[in-house]
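K.L.:
Give me the fold of what follows.
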Amino acid sequence: MDAATAELLVPLTDSRRAHTIAVGRKVERVARLVPELLRAEVVTAAYLHDVGYGYPATGFHPLDGAELLAARGYSLTVCHLVAFHSASTVEADVRGIPQETLDQFTMSADVPGLDIASDLVWWADMTTGPTGETLTLDERLADIRVRYPEGTLVRIAIDRAEPLLRGAVQRASGSM
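P.N.:
Below you'll find the model as predicted:
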């Protein structure tokens, strides 16, 4: 992790920072699975996937993070991976955030390796606990469900997103 990335993580809580760093380290270890052109970007996005929690503007951390990173000159690839990590579109829908709000960060699905890059960020996020510990996907989902009671926005979103999350984790795990 470079100094600029570390600096952006300073406003996060200690536990959120530990989670984010662990996600970045996981992706760093498997980045060889994406085309060389995307490796540095997927690692950067993994380290910064939750940066929006430290810079709340809309209250939706994937969007807040992507907007912050775009304003600071990060590539569209990094912004895309942050904006769309871990089925964020499902939570955006639950929150009533129009799809058009995220469209500015959408990349073509034709970019070679973007699909596996995205899966790797989702996999690392969904197999890392809130303080950086390694969990199974089932353990991670159970933890989220404990922290966000039934009926809350995050709980509704995670319940709806579960099939997408499982698919990404299975694809990423199968490519290792």
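K.L.:
When you work out contacts or count neighbours from here on, use the C-alpha atoms and nothing else.
P.N.:
OK.
K.L.:
hang on, V82 packs against G65?
P.N.:
Yes. If you go by CA atoms under 8 Å, V82 and G65 touch, sitting 6.7 Å apart.
K.L.:
What is the burial count for L38?
P.N.:
Residues near L38, counting by other CA atoms under 10 Å, number 20.
K.L.:
To compare against the first, here's the next sequence to fold:
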Amino acid sequence: MSLVPWAYEVSRQNLASTLPRRWAHVQGVAQKAQTLAAAVGDDAALLEAAAILHDVGYAPHLAKTGFHPLDGAVYLKGIDAPGRLVHLVAHHSCAVREARLRGLEGQLADFRDEEGPVRDALWMCDLTTTPDGEPTDFVSRVTEIKERYGPGDLVTVFIDSAQRDLADAIARTTSRLREFAG
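P.N.:
Okay, here's the model as predicted:
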């Protein structure tokens, strides 16, 4: 089985029945990834696989630390997922900032942030998709996250601190898309 169908099956098995809203979200993120394929060239399949798997660490039976990027990456590494895929899941959506707040930066450091076009596009996919899997814009998504968690919550503090990095990744991806369309 090739990477993308395998990733969908792993995600479905871990999220569809236990976390149906999260399953809807990752499917929407994966659909967005398909639209951004030109921005990542030959890595389009990797982007889509990372998109469908980025939140697998939310699955209750996989949650070891309670920090889903790390829990997902550890799980995927344990089932011999490709290294880049594991690292992209670990570092999706500026996870290092939240890891610092949670005291998990050392554990996240076991995974490399590739800081390139695929990473940027994955961040864009996640931060322009609602929890229900519908397209949205970045500002609306950040507002939704802050309202869902409330003032002072660690996730709200994280999203405030990461907002510039996330916006920059989205801008870089948008620029790459324009280059390929032009």
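K.L.:
one step back: what residues do V82 and G65 of structure 1 have in common as contacts?
P.N.:
Counting by CA atoms under 8 Å, 6 or more residues apart in numbering, the common neighbours of V82 of structure 1 and G65 are 48-50.
K.L.:
The residues you listed in strands, which ones?
P.N.:
Nothing among the shared contacts of V82 and G65 of structure 1 maps onto strands, per DSSP state E.
K.L.:
Pick the one among these closest to D103 of structure 1.
P.N.:
Nearest to D103 of structure 1 among the shared contacts of V82 and G65 of structure 1 is H49, at 17.4 Å by CA to CA.
K.L.:
For the closest one, give me its contacts.
P.N.:
If you count contacts by CA under 8 Å, 6+ apart, H49 of structure 1 has them with 20, 62, 65, 81-83, 85.
K.L.:
Just the buried subset of these, written out for PyMOL, thanks.
P.N.:
A single PyMOL command selects the buried members of the contacts of H49 of structure 1 (16 or more other CA atoms under 10 Å):
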select buried, resi 20+62+65+81+82+83+85
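K.L.:
for the contacts of H49 of structure 1, which one is nearest D159 of structure 1?
P.N.:
Nearest to D159 of structure 1 out of these is H85 (CA to CA; 15.8 Å).
K.L.:
Identify the spatial nearest neighbour of the equivalent of the closest one over in structure 2, chain neighbours not counted.
P.N.:
Alignment note (TM-score structural alignment): H85 of structure 1 maps to H92 of structure 2. Spatial nearest neighbour of H92 of structure 2, excluding adjacent residues (CA to CA, 6 or more residues apart in numbering): W123 at 6.0 Å.
K.L.:
my guess is that neighbour meets A167, correct?
P.N.:
No. If you go by CA under 8 Å, W123 of structure 2 and A167 don't touch, sitting 9.1 Å apart.
K.L.:
what about those two, which has more around it?
P.N.:
Neighbours were counted for W123 of structure 2 and for A167 using other CA under 10 Å; W123 has more, 25 against 17.
K.L.:
Pull the contacting residues for the more buried one.
P.N.:
Listed by CA under 8 Å, 6+ apart, the contact set of W123 of structure 2 reads 92-94, 166, 169-170.
K.L.:
Repeat the analysis, applying 10 Å as the threshold.
P.N.:
Applying CA atoms under 10 Å, 6 or more residues apart in numbering to W123 of structure 2 gives the contacts 29, 51, 54, 88, 91-94, 117, 165-167, 169-170, 173.
K.L.:
again with G129 of structure 1
P.N.:
Counting by CA under 10 Å, 6+ apart, G129 of structure 1 has contacts 15-16, 18-20, 22-23, 135-137, 139-141, 143-144.
K.L.:
got a winner among the residues you listed for most neighbours?
P.N.:
In terms of neighbour count, V23 stands highest of the contacts of G129 of structure 1 at 31 neighbours, by other CA under 10 Å.
K.L.:
Quick check: the aligned residue for that one in structure 2?
P.N.:
Aligned counterpart of V23 of structure 1 in structure 2: V29 (TM-score structural alignment).
K.L.:
how much space is there between that match and K146 of structure 2?
P.N.:
Distance, V29 of structure 2 to K146 of structure 2, using CA to CA, to the nearest Å: 19 Å.
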